[in-house]
Structure formats: C-alpha cells, structure tokens
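[1] build me a model:
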Amino acid sequence: MDTPVAYIEGIGGFLLDVLGVWAFDMVNAYGQAVTIDACIIDGCTDAFRVGVDFLERHRATMDFDRSEVRYEDHGQRVIISFRTTIEGNSTSRAAVRLASATNLRMRAVQPVEVAISAPDGEEGVFLPTVNNGVVLLAAAVTKVTNGKALIPAINSYGERIRLPSKRELGVWIPLKQDMELLQMHGELETKRVQKWLAELGDVDTPLDDEHDVDIGTEEPTSSLS
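    Got it, this is the predicted structure:
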C-alpha cells in the first residue's frame, strides 16, 4: 500500500519519514472489530499514529477528558481507548465502562467486569461519577488484567437489572509508585470503637450541655456509640 504522505511533522516541527503503511484488524476491549491503516514512522516503533483522515472519515470524536475516540459504525457505537501522560510521566485518568452487557441479581452485591485502558498489573482507584439509579457503586482499588478489571456493584432493586455494554460508570485513576495502600484490619468495627470509647473514660454520665449537642436525630434516648 502506498503511503499517503512522505513525512509527518513531529513535536517541535521535526520532520519524520513515513516508511510505509501497515493495515491491520484489531478488537477493542468491548469485542468490536476495528480496521486501521497505520503509517509506519521512522523511529516510532512502539505505537501507531492515527491521522486526522481517520477521524474525518468516521466522523469520530477524540475525547481527552475520557481518553477515548468514539464514532458510529452501522448503528453501533465504537469506542477506542487510549492513554495520555502529563508532567512527570504520570498517567491521566480515563473513563471506565462496562466491558459487556451484564445482568445484576436482585438485591445483591456482585462483581462486574469493566474495560480500562491500562497495562497489565497496573493498580488504580475506580471512582463512580455517573448516577446509575438503583445500581450502587463505590470507590474501589483494583488491578488491571488484559485491559479489564472487576469492581463491586449493588442492585438495590427488587428485580434483576440488565446494564448495557459500554455503559459509563466512572473514572480510573492510576496509583503512583510513591503511594502506599493501607490494609484494613477492622479497627473501625462498631464493637472495637465502643471498646475504645469505654477505655477513654465515663461513657454513661451525661454531659453538662448534652441537650445542646446535635447528633443528627431528635430522639431523646439517642446517643453516640
């Protein structure tokens, strides 16, 4: 295949030779087939470059907030995730979407598989940013395997619910190497907190101004424990 151009302009105005064109088919994280004609650039062998012509032909949108390219193909929404870096070689956050259509059992907690644009073994924090109605999500630390990860989801509804593929759930924030994850040992369990308060002193004698203390309830017999 003939190259569309002889060279491209790199960062800083440097001209890079185009050696050839590599046509290939790939499957994205959502199981969709994508065909790409990528230019082989001299000195750039670790990644392929998608030109403006690809975006124009597919009328694609490049979303840097979500780190993804989106376009419609025969009525189907196609999503290609990519990674960006900021100062200090740290990776910016990316959108987290359901990897495939998922059925959630009624009133149950179950793991769901999501697609994340990250290398294998990378640890990060999932933060829910989208209101999914009766489906409740919580922040979770998880690890990426083959571009996917598991996060917990709660169906608070009394019937089964089906979530569609590519449903946006939140964002992925990679953990930096200098971050330390603290392991939970149950110190904040109710019984342990009550025992700790009892060891601090008298927990039965009312305060002198206890009637002025606002603990979020108007019940006269309520107390903090």
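
[2] from here on, just use CA atoms for contacts and neighbour counts.
    Fine.

[3] what's the helix or strand hosting residue 45 in contact with?
    Assigned by DSSP states H and E, residue 45 belongs to strand 44-49. The contact list for strand 44-49 (CA atoms under 8 Å, 6 or more residues apart in numbering) reads 38-40.

[4] of those - the most surrounded one?
    Sorting the contacts of strand 44-49 by how many neighbours each has (other CA atoms under 10 Å) puts residue 39 first, at 24 neighbours.

[5] let's see this one next to it:
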Amino acid sequence: MGAGIRVLLVDDHPMIRSGLRAMLETDPAISVVGEAGDGDAAVVEARRLRPDVALVDVRMPVRDGIDATRRITAEGLAAVVVLTTFDLDEYVFGAIRAGAAGFLLKSTDARTLLEAVHRVAAGEGMLSPAVTRRVLEAVASRAPAPDAPPAVTAARASASPAFDELTPRERDVLACLAEGLGNQAIADRLVITETTAKSHVSRVLMKLGCSSRLQAAVVARDAGFAG
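    From the prediction side, this is the model:
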C-alpha cells in the first residue's frame, strides 16, 4: 500500500470534514494536509499542496465537486475520490466523466474509507458496492442513462470488435474488473503477481478504449462477462 499518503478534504460542511479527518488520522500512513469548503478552494489547495488523493463532495457552493474534480484531474494535481449521498445518478455519471478514480457514499465506514485512500493512491479505483451496482445497472440498460458519460457510451459502442483482441488471460482479468476487483484481488483470483495483474489491466483498458476501470466494468457487464 505504501506510506505517506497526503490527503486533501473537500466538503462545505466543517463537521463532515472533521469526521473524515478523524477517521483518516487513525492510519499512520495517511496525513490530511489541507481542507477546502468549496470547489474553487479545492482547486487552489490542490495546486498548492499537490496531495496524493482528494476526497471531494459533489454538492458545494461556488463550484460543485464535479467541476472541481474535472479541473483537478485535468491538471494531474491528485487522484480524486468523490463522496456522494447518491441522491441522483447523474452526479456519479458526471464524476466518471470528470475523471474520478473512486466513489464512496458519505455513510461509508472507516475501514472502507481507508482502503479507498490506499487503493486510489496506489493507482487503482475504488467503488462503493452500492454505487457500482447502480451505475452498472444504469449504463448496461439499453435506455439512455441520465447524463451518461460520452466516454462510457463510446467504449460500449466500440467494445465488441475489441473483445476479439483480448487474450484468454485478459478476458479473465476483464471478468474480474466487472466484479469490481482490485489488482491484488485479481492476482489472488488468477494466481499471478500483483504486478502482472496491473499490467494485464492496463492492456485491457487500452484494447477496449476505456480510460478507467469502471468504464471497463461497464462494457464487460454489457457483454456478459459477469452477472
């Protein structure tokens, strides 16, 4: 997992930031280096602090979390985990399009929060199971999803011929991605090293034209790689 993970907290409610800080600081490998109460401040602080991970709320004044995420990821300032109450699907779809690496419900427990920070800092994705189910169900539907990300739609449209380019092992990896498994879990499932799993994941994303693990999970589910 590594050590010294620097985190920026972004939420317009001081009490929520305080609670997140308390949970994160139980892990000696994580340090909260800054806080921001709106999207504009989040971008400014991300530029100043260059954290490893930014935990970003969706609904905030001045600039919302989706736009802040888009700016932070576009500039390569930090990996972003979006926090949501999941009132509206389009928030999560917007976060996918904006380049978020993870999605968590605000009601998540400390263990899951810490795992998300570690996994995202290590270059993996982290999805709340509840969020994963809702997103996959929505985008796998033949009906248009609300605010469906163009990248996901394009990936689905072009995925069929790309599947033919996958090796048998890469198909196994894709099935694991469809279940939301991380690199170590994929390695354990397929009895390979984590480094090899990470390499396979990168090749799968490239061949399918997907920019994230979630997009790959979407096209995999749509193609019947997982139930």
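
[6] report the TM-score for the pair.
    The TM-score (TM-score structural alignment, normalised by the length of the first structure) is 0.30; 133 aligned residues with a CA RMSD of 6.8 Å.

[7] how about the strand holding residue 45 of the first structure, which residues are buried there?
    By neighbour count on 16 or more other CA atoms under 10 Å, the buried set for strand 44-49 of the first structure is empty.

[8] how close does residue 162 of the second structure get to residue 24 of the second structure?
    From residue 162 of the second structure across to residue 24 of the second structure, the span is 40 Å (CA to CA, to the nearest Å).

[9] these two: which has the busier surroundings?
    Higher neighbour count among residue 162 of the second structure and residue 24: residue 24, with 20 against 14, using other CA under 10 Å.

[10] list the contacts for the more buried one?
    Counting by CA under 8 Å, 6+ apart, residue 24 of the second structure touches 30-32, 110, 113-114.

[11] would you mark the buried spots in the helix or strand hosting residue 78 of the first structure?
    Using DSSP H and E, residue 78 of the first structure falls within strand 76-81. Within strand 76-81 of the first structure, the residues that qualify as buried are 78-81, counting by 16+ other CA under 10 Å.

[12] do a quick rundown of the strands in the second structure.
    With DSSP state E, the ranges of strands along the second structure come out as 5-10, 30-36, 53-57, 79-84, 102-105, 126-127.

[13] now render these as JSON lines, adding distance to residue 194 of the second structure.
    Formatted as JSON lines, the strands of the second structure follow (distance: least, CA to CA, whole Å):
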{"stretch": "strand 5-10", "distance to residue 194 of the second structure": "20"}
{"stretch": "strand 30-36", "distance to residue 194 of the second structure": "22"}
{"stretch": "strand 53-57", "distance to residue 194 of the second structure": "22"}
{"stretch": "strand 79-84", "distance to residue 194 of the second structure": "20"}
{"stretch": "strand 102-105", "distance to residue 194 of the second structure": "20"}
{"stretch": "strand 126-127", "distance to residue 194 of the second structure": "16"}
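
[14] highest mean neighbour count out of those?
    strand 53-57 (a mean of 29; mean count of other CA atoms under 10 Å).

[15] what helices or strands is the longest strand that the first structure contains leaning on?
    Across the first structure, the longest stretch assigned as strand under DSSP E is strand 15-27. With contacts defined as 3 or more CA pairs under 8 Å, 6 or more residues apart in numbering; DSSP states H and E, strand 15-27 of the first structure has these neighbours: strand 7-9, strand 33-41.

[16] neighbouring contacts of the first one?
    For strand 7-9 of the first structure, contacts defined as CA under 8 Å, 6+ apart pick out 15-18.
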